[in-house]
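predicted coordinates and the sequence they were generated for:
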Amino acid sequence: SGFWLIGKFCGFDTVTTFKTWSVVGTSISLVGFALSAVVFVIFA
């Protein structure tokens, strides 16, 4: 999975990889939601 690949390539331990993965995943989700809301407002 991408989780383990990122951890190995960046040289992170499991705890650091989990923290990084959580922050990045949350950020991507929030940006995706915001963009979806903007598109909905424009085209609705």
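Perfect, I can see it now.

hey, let's count contacts and neighbours off CA atoms from now on
Noted.

buried residues in the helix or strand harbouring S29?
Secondary structure assignment for S29, by DSSP states H and E: helix 14-43. Within helix 14-43, the residues scored as buried using 16 or more other Cα atoms under 10 Å are 17, 20-21.

out of those residues, which is nearest to V41?
Ranked by distance to V41 (Cα to Cα), the buried residues of helix 14-43 are led by W21 at 30.2 Å.

excluding chain neighbours, what is closest to that closest one?
F3 (6.9 Å; Cα to Cα, 6 or more residues apart in numbering).

another structure for you, compare them:
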Amino acid sequence: MNRLRHVAPLLVLAALAACSRSEEKPPEVIRPVLSVVIEP
């Protein structure tokens, strides 16, 4: 189960990276998500 906790955030970040590249969203959208992932 510990692997899921580490893999899930990676999948979310990967999805955000893909969306940010395709839709050209600013990195400001990813910052709050990173803060949530880093601070559970």
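Alright, I've got the coordinates. Here the structure is a predicted model, which is why all the values come from computation and not from measurement.

re earlier: any idea how far the helix holding S29 of structure 1 is from the middle of the chain?
Per Cα atoms, centre = their mean, to the nearest Å, the displacement of helix 14-43 of structure 1 from the mean C-alpha position of its chain is 5 Å.

end-to-end on stretch 4-20 of structure 1?
End-to-end distance of stretch 4-20 of structure 1 (Cα to Cα, to the nearest Å): 12 Å.

pull the residues that contact it.
Stretch 4-20 of structure 1 has contacts (Cα atoms under 8 Å, 6 or more residues apart in numbering) with F3.

distance from that stretch to the middle of the chain?
Using Cα atoms, centre = their mean, the offset of stretch 4-20 of structure 1 from its chain centre is 14 Å.

then stretch 36-44 of structure 1?
Taking Cα atoms, centre = their mean, one finds stretch 36-44 of structure 1 lying 22 Å from the centre of the chain it belongs to.

I'm done for today, thanks for sticking with me.
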